[in-house]
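Trainee: What shape does this take:
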Amino acid sequence: MTNAHTPHQSSTGRPSFLRSPVGVALIMVGAILAFFVLREHWSHVVGKLPYLLLLACPLMHLFGHGHGGHGGQKHGSDTPQESADSGKTTR
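Mentor: I've put the predicted structure just below:
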């Protein structure tokens, strides 16, 4: 494997945008803005928390399937031979 690189770098060898100085600055400005917006509108946010909790359930169901949901079954193992062999245990 000659094309090894760290996860935060793209295949061109440059760091990703979020790890660049401009990306870090934008993340920091966004965090500061989020703090002040939440500080001023906290009573509105607290009133919506039960609805956000109910909304989190279907969103986690939709987006969680790509990360090993439903027992980590492989797509494409629909043939009867593979499904019959998967139930056997060896010693």
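
Trainee: all contacts plus neighbour counts: C-alpha atoms, from now on.
Mentor: Noted.

Trainee: Now do Ala25 against Ser16, distance only.
Mentor: Distance of Ala25 to Ser16, computed by C-alpha to C-alpha, to the nearest Å: 14 Å.

Trainee: actually Phe63, sorry about that
Mentor: Using C-alpha to C-alpha, Phe63 is found at 23 Å from Ser16.

Trainee: When the two are compared, which one has more neighbours?
Mentor: When Phe63 and Ser16 are compared for neighbours, Ser16 comes out ahead with 14 against 10, by other C-alpha atoms under 10 Å.

Trainee: another one to check against the first:
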Amino acid sequence: MPWWRTASGLVLIGFLAVGGFFLITEHRAHVFGVLPYLLILACPLMHLFHRHGGHGGHGQAKHQGHDDASGKAGS
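Mentor: A predicted model of the protein is given here:
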């Protein structure tokens, strides 16, 4: 049984949800003030962790599986 389905897990999730709600409502100006910087920081962080999609593979998939002029598969 996963931990979030136990009684203590449900209580923890409830406390985190209530705490997150009050944290956001009481500090809305701070949270929304940081959002533009998080969007700017998102692209370099995705590149750092290699989760950006690769921008088309950076040319790695150009020659994979393509036939040459003689009709033979690439050697």
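
Trainee: Leu38 of the second structure matches what in the first structure?
Mentor: Under the alignment (TM-score structural alignment), Leu38 of the second structure pairs with Leu52 in the first structure.

Trainee: That match - how many residues pack around it?
Mentor: For Leu52 of the first structure, the count of nearby residues is 12 (other C-alpha under 10 Å).

Trainee: Also Trp4 of the second structure?
Mentor: For Trp4 of the second structure, the neighbour count with other C-alpha under 10 Å is 12.

Trainee: where's the alignment partner in the first structure of it relative to Pro80 of the first structure, distance?
Mentor: In the first structure, Trp4 of the second structure lines up with Leu18, judged by TM-score structural alignment. Distance, Leu18 of the first structure to Pro80 of the first structure, by C-alpha to C-alpha: 46 Å.

Trainee: With Leu49 of the first structure instead?
Mentor: 47 Å.
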